[in-house]
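Sequence and predicted model, in that order:
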Amino acid sequence: MIPEQHINFHVPQELNASVPPERRGVKRDHVKMMVLDRKTGKNTHDQFYNLDQHLNPGDLIVLNNSRTIPAVLSASLKRSFLTVDPKVEIRLAHRKGDNIWDVLIVSEKAKTGDILYFSDYLQAVIMPIDINKPLQTIVFPQNGHELLNSIYKLGEPVRYEYIHTPWNLDYYQTVYASYPGSIEMPSAGRAFTWELLFKLQKKGIRIAYLQLHTGLSYFLDDKWTMNPSENQEEYEIPESTMQSFLQTKAEGGRVIAVGTTVVRALETAVFNQNLKGWTNLYIHSDYKLKAADGIITGLHEPEASHLDMLSAFVNPRCLIRSYKDAILKNYLWHEFGDMNLII
């Protein structure tokens, strides 16, 4: 039985980071970092650039190198060559095949068989609509790199109400992102720079990568709430990463997952012995972690399912106490905010 979670607190509006650190005069890796001890529940405060001082030679850092795509598109809605709605917002949610996507259609006029006209070179047909679900399926005539190139030309990155400026897509990428597919940035890795990664390697800390393509987490209407176990995301773990993982475990090192996406991918792979596939794993306080010994993550909203996962690493009471301390010390929340190391 999955326990009810009661992780609640209030984040003042001014602590919602609406501006990337670089535009605040702060280097990516010089944001604040709260370090939370899994055993004692106590926290200390540092800068992310000093991450190497909290890790040991032989530890392994696993990063998600999925690249964020500009998933918000604008289309006209056409039916039998007539325009039904001249401007409809489409948010890509999950890639289901080379040319098949589940999407959020921000219009009540859409019907099965309608054509979404994005541009002269990109259209899509709406498959049978299910009014009881927030997401609908569309099919593009293009696929693969051709489709991705069109999306990159036309789309904008997903941004939520606390971000007031339409920042360029580059601000929503990690420096090592290389496999396009994430709808929302795997933001736990945003604070890493190549300089910091080299510093970690120089100390003898291993670095490895996997891919988990994040989906759309909010459907713009509070009536649509997604149970964490309904959140299906595609992942792939290279054989070399799994070998580094096994070697680290065998030698007594710690596996540090960068982000909840990496935790989900690793724990899923260890459980089902598959290095690629889809995961809907929901990790909570009663879940016994098998792969990850620590996590690097941002600061999450009250009652978010990400906090349920963090409760698998550390006692929820200690987590709440630390979050309240972070609020007092003016830590910033969300993808452009500060960091949390739980180890």
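Received it, and whenever you're ready, just let me know what you need.

use CA for all of it now, contacts and neighbours both
OK.

OK, contacts around Pro128?
Each residue near Pro128 by CA atoms under 8 Å, 6 or more residues apart in numbering is listed here: Lys111, Thr112, Gly113, Gln136, Thr137.

Provide the contact partners of stretch 269-279 at residue level.
Stretch 269-279 is touched from outside by 231-239, 264-265, 268, 290-291, with contacts defined as CA under 8 Å, 6+ apart.

Now the two most distant members of those residues.
Greatest spatial distance among those (CA to CA): Asn231 and Glu239, at 25.0 Å.

Please give the element, helix or strand, for Ser76.
Element membership of Ser76, judged by DSSP states H and E, is strand 72-79.

Tell me what angle the helix or strand just after that strand forms with strand 72-79.
Using DSSP H and E, the next helix or strand after strand 72-79 towards the C-terminus is strand 82-95. Interaxial angle, strand 82-95 versus strand 72-79 (axes from the mean of the first three to the mean of the last three CA atoms, to 10 degrees): 140 degrees.

just checking, what packs against the helix or strand just after strand 82-95?
The helix or strand immediately downstream of strand 82-95 is strand 100-106, counting by DSSP H and E. When contacts are defined as 3 or more CA pairs under 8 Å, 6 or more residues apart in numbering; DSSP states H and E, strand 100-106 sits against strand 82-95, strand 136-139.

My guess is Ala71 contacts Glu89. True?
No. The pair Ala71 / Glu89 is not scored as a contact, 10.4 Å apart, by CA atoms under 8 Å.

So between the two, which is more surrounded?
Counted by other CA atoms under 10 Å, Ala71 and Glu89 do not tie: Ala71 has more neighbours, with 24 against 16.

which residues sit in contact with the more buried one?
Arg91, Leu92, Ala93, Ile151, Gly155, Glu156, Pro157, Val158, Ile183.

picking up where we left off before, reformat the contacts of Pro128 as CSV; add neighbour count and distance to Thr225.
Formatted as CSV, the contacts of Pro128 follow (neighbours: other CA atoms under 10 Å; distance: CA to CA, whole Å):
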residue, neighbour count, distance to Thr225
Lys111, 18, 23
Thr112, 15, 24
Gly113, 16, 26
Gln136, 19, 15
Thr137, 23, 18
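
sorry, back to before: wait, which of the helices and strands packed on strand 100-106 is closest to Leu319?
Closest to Leu319 of these, according to CA to CA: strand 82-95, at 30.2 Å.

Against which helices or strands is the closest one packed?
With contacts defined as 3+ CA pairs under 8 Å, 6+ apart, strand 82-95 has these neighbours: strand 72-79, strand 100-106.

how about JSON lines for those, with mean neighbour count and distance to Tyr49 added?
Shown next, in JSON lines, are these (neighbours: other CA atoms under 10 Å; distance: least, CA to CA, whole Å):
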{"stretch": "strand 72-79", "mean neighbour count": "20", "distance to Tyr49": "33"}
{"stretch": "strand 100-106", "mean neighbour count": "21", "distance to Tyr49": "38"}
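
let's bring in a second one:
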Amino acid sequence: MQPQRTRDFTVADFDFTLPDELIAQHPAAERSASRLLDGRSDEAPVDRIFRELPSLLNPGDLLVFNDTQVVKARLFGEKASGGKLELLIERVLLPHEALDGSANEVVGHIRVSKKPQPGGLLHMVGGLKGGGFDATFLGRWPDAQGQLFRLRLQGPGTETPYDLMAQHGHVPLPPYITHADDADDERRYQTVFARVPGAVAAPTASLHFDEGVLAALKARGVETASVTLHVGAGTFAPMKTEQISEHVMHHERYAMPPETVQAIAACQARGGRVVAVGTTTVRTLETWARNSETQGDTNIFITPGFRFEVVDLLVTNFHLPKSTLMMLVSAFAGYERVMDLYRHAVASRYRFFSYGDAMLLQRQPPSTQRCS
């Protein structure tokens, strides 16, 4: 493959036309029955089924998953005045981050006609199991975008914030999915290997994996490892400027287990390829490659011109127009290549976004692309 040619990009370069009917509202009947667009080579892309993925990898390759677990982070309630509100919990604060050193504080987005005053009491109504709990509004959280607020949750017993979300919350489906969450979403908007609670959006490329595909990977001699990145609602936030360099990325909490660090070193030593499942895994691996920190927060912004240090292949879903994730996959596989693949996907009626189909991409050589 030839290096990508030099050009300057703006947000508008990452736009494309997508018919509404191609936005998947429900998952495929079977996880691995989704389509897979094989876009690894410079030749015409190949239309496949996702369960073919193991045959496209080599013995000794390493597949890295994000094992975050989606929590039921969408809650509904009211202020003391009776005004209705919606709360989307972005993260549960660690004790050292909380004002009172407890494990009961959270930060999140609040949709309400008028923001409550600090100290104001909110009542979150019960879910299907009835009841409810109270939350104290503590004021603004000092995030870069100024869109998050701090709250202290007060359950009727000794429940943790995760307990309260599990009892009273709703699956935080993306804004482009128009139906209310149901039992099927609770099962399918979650990976089969979800382990660490904390995400408000699924690592969607991993939704296609089922026990059959995992068994086939093992039989093929493909090794697996995991990282954790708790996907935040900022993954759906639109770009607010045409100048890419002016965009401020949201922060997400990540962890890189020592076993995964060792697995990557062993894979590279034997000449295998590191295959990232999803853009969240890419962001975790490339953050670690740059700062050598195995846990913390990342707001890494990957745009054309970025030099990848770890990831060789990428399994990913199709992303929103003009999004930071479109920029990431374009940086990885090449802008012209990615836009060609998206045109093919639209013409071939692939299903888009979280419940949609997947694609397999190969890293392009470093380029001199840049974003303005």
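Okay, I see it. This one's a predicted model, so the numbers in the text were calculated from it and none came from an experiment.

what residue of the second structure matches up with Ile7 of the first structure?
If you follow Ile7 of the first structure across to the second structure using TM-score structural alignment, you land on Phe14.

burial measure for the nearest residue to its match once chain neighbours are set aside, as a count.
Spatial nearest neighbour of Phe14 of the second structure, excluding adjacent residues (CA to CA, 6 or more residues apart in numbering): Lys322 at 4.6 Å. Using other CA under 10 Å, Lys322 of the second structure has 18 other residues around it.

ok, now which ones touch the aligned residue in the first structure for Lys322 of the second structure?
Lys322 of the second structure maps onto Glu303 in the first structure, with residues paired by TM-score structural alignment. Contact analysis of Glu303 of the first structure by CA under 8 Å, 6+ apart lists Gln5, His6, Ile7, Asn8.

how far away is Glu303 of the first structure from Tyr218 of the first structure?
According to CA to CA, to the nearest Å, Glu303 of the first structure and Tyr218 of the first structure sit 14 Å apart.

Would you map the helices across the stretch 1-150 of the first structure?
With DSSP state H, counting those that start in this stretch as the criterion, the stretch 1-150 of the first structure has helices at 144-154.

Aligned to Tyr152 of the first structure, what sits in the second structure?
Tyr152 of the first structure maps onto Ala166 in the second structure, with residues paired by TM-score structural alignment.

same thing with Lys199 of the first structure?
That one, Lys199 of the first structure, aligns with Ala216 by TM-score structural alignment.

my hunch is that its match is in a helix, does that hold up?
Yes. Counting by DSSP: H, G, I helix; E, B strand; the rest coil, Ala216 of the second structure is part of a helix.

Now for the nearest residue to it once chain neighbours are set aside, how many residues are close by?
Spatial nearest neighbour of Ala216 of the second structure, excluding adjacent residues (CA to CA, 6+ apart): Pro54 at 6.2 Å. Neighbour count of Pro54 of the second structure, defined by other CA under 10 Å: 19.

The one 5 residues further on too?
When neighbours are defined as other CA under 10 Å, Pro59 of the second structure has 16 of them.

about what we covered before: to Val258 of the first structure, which of the helices and strands packed on strand 82-95 of the first structure lies closest?
If we rank these by CA to CA, the stretch that ends up nearest is strand 72-79, at 25.7 Å.

And the helices in the stretch 201-350 of the second structure?
Using DSSP H, counting those that start in this stretch, the helices of the stretch 201-350 of the second structure run over 211-220, 258-269, 279-291, 324-333, 335-347.

Distance to Asp67 of the second structure and mean neighbour count added to those helices, as CSV?
Listed next are the helices of the stretch 201-350 of the second structure as CSV, based on distance: least, CA to CA, whole Å; neighbours: other CA atoms under 10 Å:
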stretch, distance to Asp67 of the second structure, mean neighbour count
helix 211-220, 14, 15
helix 258-269, 12, 15
helix 279-291, 9, 21
helix 324-333, 19, 24
helix 335-347, 27, 17
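
nearest to Asn104 of the second structure, of those helices?
helix 279-291 (26.5 Å).

Quick one: average offset of the closest one versus the first structure, please.
By mean CA distance after the TM-score superposition for the first structure, the fitted helix 279-291 of the second structure averages 0.7 Å away from its aligned residues in the first structure.

The first structure: matching residues for that helix?
Helix 279-291 of the second structure lines up with residues 260-272 of the first structure when matched by TM-score structural alignment.

nearest residue to the equivalent of Ser285 of the first structure over in the second structure other than its sequence neighbours?
The alignment partner of Ser285 of the first structure in the second structure, by TM-score structural alignment, is Pro304. Nearest residue to Pro304 of the second structure in three dimensions, chain neighbours excluded: Ala331, at 3.9 Å (CA to CA, 6+ apart).

you'd agree that neighbour is up against Leu314?
No. At 11.7 Å, Ala331 of the second structure does not count as touching Leu314 under the criterion of CA under 8 Å.

Thr136 of the second structure -> the first structure?
Superposed on the first structure with TM-score structural alignment, Thr136 of the second structure falls opposite Val125.

again, but for Cys267 of the second structure
Counting by TM-score structural alignment, Cys267 of the second structure corresponds to Thr248 in the first structure.

isn't its match right up against Gly58?
Yes. In this structure, Thr248 of the first structure is within contact of Gly58 by CA under 8 Å, at 6.6 Å.

Find the residues that touch each one of the two.
Common neighbours of Thr248 of the first structure and Gly58, counting by CA under 8 Å, 6+ apart, are Arg254.

can you pull the contacts of Glu105 of the second structure?
By CA under 8 Å, 6+ apart, the contact set of Glu105 of the second structure is Val92, Leu93, Ala98, Arg150, Leu151, Arg152, Leu153, Pro161.

any chance of those residues in TSV, plus distance to Glu21 of the second structure?
Below are the contacts of Glu105 of the second structure laid out as TSV (distance: CA to CA, whole Å):
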residue	distance to Glu21 of the second structure
Val92	36
Leu93	39
Ala98	44
Arg150	38
Leu151	38
Arg152	41
Leu153	40
Pro161	37
